[in-house]
Structure formats: structure tokens, C-alpha cells
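Engineer: Provided below are the primary sequence and the corresponding predicted coordinates.
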Amino acid sequence: MNTPLPFDHRDSAHIPGHWLLARLGKRVLRPGGIELTERMLDAAHLPGADVVELAPGLGKTATAILGRVPASYRGVEADAAAAARSAEVIGTAGTVTTGDAADTGLAASSADAVVGEAMLTMQTDPHKSAIIAEAFRVLRPGGRYAIHELALTPDDLDGGIKTEIRKALARSIKVNARPLTRAEWTDLLTAGGFEIETVTFAPMALLRPRRVIADEGLLGTARIVRNVLRDRSARQRVLAMRATFNTHRRALVAIAVVARKPNA
């Protein structure tokens, strides 16, 4: 039997959007979907690497990482229930511990790759920098930090529009999401000591039918639809999130960045 999801006890009107979607049966909770995750992981060169994943959540990306046959896998998850769920998914193939992404407790220079998806966006700017600093500390020289996040476009997007989008996201997903532009994401990483290797984009189509089917399959999509129809409050939330994404679809994209810790 699966470990209960985080916030399983909360009503659908107040639960954070990503955990609401997970409770409804959605397993891919990344803004760019499985395809962008796969491209990012390929660019991170994981075969034979010691890999650390920050905030593995439900363990979906962990499975993709393990499929690339790393030397080792360790997940660090702040939420105890999510950590337990991830541990169930990976079994004996790796280790998941409960901890803060900005203070993992891992040894310095102990990993060849650090992966984090859809988690920096949810942090304040200072905490983003703290997590990036921790990734830099944990990586060996030449190691890669791979992130998959929500981004704003274009780089010169008006500050008022940025604020409007962030407020709309906070209202609909119940989390103070702070997506950045491509330039802001890469500047944040270079300020943390990294060198940018690759930047890849995908449409932010998390709740579009075609993306849901691609990520979840027909049976998974049918399960999600059934659960949405059974829960009126959840249905209202999902429709509100989808409306927010559609309203700002020209300014919202998914971004994946692979950055490298210099050799010296």
C-alpha cells in the first residue's frame, strides 16, 4: 500500500496545486513534461555518476535517473511523506533522506550530478540562491547541476506583468511561485559559480489534454478525469489553474538548464 501523499488530510480548496494534482492521480508534475525531463537528464551525463536529486517528490524522475544506470542515487526531500513515497518507488536501488535542499547534510564534493525539478520556482530569491550554493558545494569539480523549472518570456518582460503573473499563480496554485526569465535563471546560476552548458525550452502545457495524455498515458488520464469529476472542489481548482496558465500562456514556458561546476 502506498504511503499517504503530503497534505492528504487537507481539503481540495486549500491544498497546494501540485499536491492536489498528485492526489487526483497525476504523476508527472513538471512544467515541461516527461520530454523536457528526458532531454535534461541526457544532457546531465548520468550513466556511472553519483547522483543527488533534490525534492524527488513522488519518485517519477528518480525512476528516469535510475534507468540511466548511475553509480549511486540519493534523494533529499523536505516532506517526510513524500520522502517515504519516493523511497517506496526506488526500493533498494538508492536512498532517500528527509532534509532541506539548502542544507542536505551531504559531504562536500560527493556527487557528480545534482538534479532538481519544479522546486526552485517555489522558493524566494534568497532561498533559490541558498539551494544553488548547496548544489555547488555537494558537486565535485566538473559536476553538473540540472534544473527543470517554470520561466517567464521574453527576457525583457515588463516588471508589472511579472508581478501580475506571480500573483495569479499564487491565487490559483496556493503557492508563492516566483518563475524567472531565462536571463534571470542563468544569471542566478553563474552568480553561484556555475558555467551554463545547455538551456532548453518546452511549452508550459501541464494541464493541456495532449500533454496530459503524453505524460500519463490513456489509462492514467482516464483515472485523473474520473477523480476530477468526483470532487467538485478539486474540479474548480483544476479549472482555475488551467485558466491561469491559459491567460498567461504567451509569457509562461518551461525551462531546463544544465550548468557545470568548473574544474578549478
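Structural biologist: Everything's here; your move.
Engineer: contacts, neighbours, all on C-alpha from now
Structural biologist: Noted.
Engineer: and Phe7, which of the three is it?
Structural biologist: For Phe7, the secondary-structure state derived from DSSP: H, G, I helix; E, B strand; the rest coil is coil.
Engineer: I'd like to know how many residues surround it.
Structural biologist: Applying other CA atoms under 10 Å, we find 17 residues neighbouring Phe7.
Engineer: Once you drop chain neighbours, what's closest to Asp8?
Structural biologist: Closest residue in space to Asp8, ignoring its immediate chain neighbours: Arg23 at 7.2 Å, by CA to CA, 6 or more residues apart in numbering.
Engineer: next one: Arg260
Structural biologist: Leaving aside its sequence neighbours, Arg260 sits nearest to Arg144 (CA to CA, 6+ apart; 4.4 Å).
Engineer: and here's the other structure:
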Amino acid sequence: MTETTYSEKTGGPTTSEEHRAAGHWLLAKMGKRVLRPGGIDLTRRLLGSLQISSADRVVELGPGIGRTAQLVLDGGYATYTGVDPNEDARRQIAAVLAGHHDAAVREGDARANGLPDGSADVVISEAMLTMQSAADKSTIAREVFRTLAPGGRWGLHELSLKPDDVDQSVVDQISKALSRTIKVGARPLTTRAWTELVTEAGFEIEWTDHHPMKLLSPTRIIADEGLRGALRFFNNVRRNPQARQRIMAMRKVFRANQDHLEAVALIARKPER
């Protein structure tokens, strides 16, 4: 993907044209800071249930523009490490981490993060596994298991399909529609399949929660961004016809498939032995 620098103030074009950018980066360019399928509410519930303390070494995979990192940094933690392969994303997250103790971002891939065995107590990943192939999902799950110390927790927040017995033809149709409009391969799983993925890597599921997938509904945008942030986003989209066309197409696909889309959050624990 072409690297892009985004401006919340102008919403104007930078190094990638709006019709080519991945959907999540296009939304970020327009000023959207919360890019998770279940919104800030599900992220907060996930973090609350993880019960991160000042003794926890936290690793976040694909921290994006740093909204979740900010929530972690505002609470208690021992160390925070963001892992992201994208140079532009690392620059943005570095600005969020500035001034916070023992907080850094490093280049790395979720499939091989380069961290030592057992070097984390908490791993967080949101809206990242959905974009991976089945093989890479399994590889990442095993890599998280390796990275966590015994008893460590993995918090996931992903796009999910419902119900658990949804027909495979529907799964394929939704995946193709999502991938076509967001310009990134989207392969969401049912809650049952997400659970199987995690347990097959050796984890034990401790907590599961869901929230409606309404990423681009006006009420969700206001809830996630606050009134001022939402108005900035709406204004940027209004002034950028290409971006508006793309975002409306994404919203149309989300709405057309709303009966089968939701957000899921899981907490999985690595056994003590």
C-alpha cells in the first residue's frame, strides 16, 4: 500500500488518491480517530476487562493512529510497545507515545514480531486479524502465544459474522463485498470460528462481548469522536468528493449486510503451564 500522510484539518489529497487508499486509512485522513468495528465503547469494555495494571508489559499489534494506545497510557502499565510494519503509522503512534514513560513503537510484523519469548503480559490487537488470510490468522495466534508470559492475556476486537451457522456462500459474498469497497482483503469470522482460532493456538477463552458494527453511522461517529471531532470529519468528507463517494460506498455495504455483521471482543489467557 502506498504510504500516506493524513491531515485532519484539510481532508485534502496527499500521496495517495482517495479512490486507491485502504478504507481505514481514508477514514483516518478525513479525521476519524476510532477505526474499530465495535467503536470506542467496545474497546473500553475490552480494556476494562483486561484489567491492565502498573505491573503489566503491554504489546499492541498494529496500533494505527494510537487511539487505543492513548487509553492504555492514561491508565496503569509497566511498559507499552507498539508493533507496526508501516513507517507512516509508526511516526503517528510515536507522537502519541511522546512524554509517556517506557512507551515505544518498533517495526515488526504480527506474524513475526521480533519480541522475545514470554516478554509480554498483555497483547492487544484490534481490527487487524480480520484482514489476514486463514493461514496468517493462525500464524499470528501462535506468535501471540509465544510472546505472552504464562498467564498472560490477549485482548482481541474484530469484525464478526453472525449467526455462528451462517451459510458459507453468505460468508464469501460478504467478504468479497467488503474487500472490494475497502480495498483490503476482509475475512471476518463468526464468533465460534474466532474462538476456535484462539483455542487451537493454546489459549483459554475468559471473556467474550459483542457490539453492533455501525462504524459509519452518524450516531456512532459522534459517540466515537465527540461532537467536535464528528463535525470535523463530516466537514472533511463534504469537501472531498472522491472521499465522500468511497465512504458512502463503504457505508452502503455495511448497511446491506448489517444482519450478518457485528463486532466481537475476546480475552484469551495463556495457561500458567
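Structural biologist: Received the coordinates, thanks. Predicted, not measured: the structure shown is a model, and the values here were computed from it.
Engineer: I figured the residue nearest to Asp8 of structure 1 hits Leu5, correct?
Structural biologist: Yes - counting by CA atoms under 8 Å, Arg23 of structure 1 touches Leu5, with 7.0 Å between them.
Engineer: could you pull out the strands for the stretch 151-273 of structure 2?
Structural biologist: Assigned strands in the stretch 151-273 of structure 2, in chain order: 189-190, 204-212, 261-269 (criterion: DSSP state E, counting those that start in this stretch).
Engineer: how about the shortest one, which residues of structure 1 does it hit?
Structural biologist: Under TM-score structural alignment, the counterpart of strand 189-190 of structure 2 in structure 1 spans residues 180-181.
Engineer: now do stretch 159-175 of structure 2
Structural biologist: The aligned range for stretch 159-175 of structure 2 is 150-166, by TM-score structural alignment.
Engineer: and if you look at stretch 217-224 of structure 2?
Structural biologist: On structure 1, the counterpart of stretch 217-224 of structure 2 by TM-score structural alignment is residues 208-215.
Engineer: go on, stretch 233-241 of structure 2?
Structural biologist: Aligning stretch 233-241 of structure 2 against structure 1 (TM-score structural alignment) gives residues 224-232.
Engineer: Kindly report the same for stretch 122-139 of structure 2.
Structural biologist: Using TM-score structural alignment, stretch 122-139 of structure 2 pairs with 113-130 in structure 1.
Engineer: ok so, going back, determine which stretch of the strands of the stretch 151-273 of structure 2 is the most buried.
Structural biologist: Mean neighbours per residue, mean count of other CA atoms under 10 Å, is largest over these for strand 261-269, with a mean of 25.
Engineer: for the spatially most central residue of structure 1, what are its contacts?
Structural biologist: Nearest to the geometric centre of structure 1 sits Ala118, at 2.0 Å (CA atoms, centre = their mean). Each residue near Ala118 of structure 1 by CA atoms under 8 Å, 6 or more residues apart in numbering is listed here: 29-31, 147-150.
Engineer: Ok, Ile147 of structure 1 next?
Structural biologist: By CA under 8 Å, 6+ apart, the contact list for Ile147 of structure 1 reads 40, 115-118, 256-258.
Engineer: thought Val83 of structure 2 was touching Gly114?
Structural biologist: No - using CA under 8 Å, Val83 of structure 2 is not in contact with Gly114, being 9.2 Å away.
Engineer: Mind listing the shared neighbours of those two?
Structural biologist: Common neighbours of Val83 of structure 2 and Gly114 (CA under 8 Å, 6+ apart) are Gly108.
Engineer: can you tell me which residue in structure 2 aligns to Ser86 of structure 1?
Structural biologist: Matched across to structure 2, Ser86 of structure 1 falls on Ile93, judged by TM-score structural alignment.
Engineer: and its match, what does it touch?
Structural biologist: Per CA under 8 Å, 6+ apart, neighbours of Ile93 of structure 2: 63-66, 82, 105.
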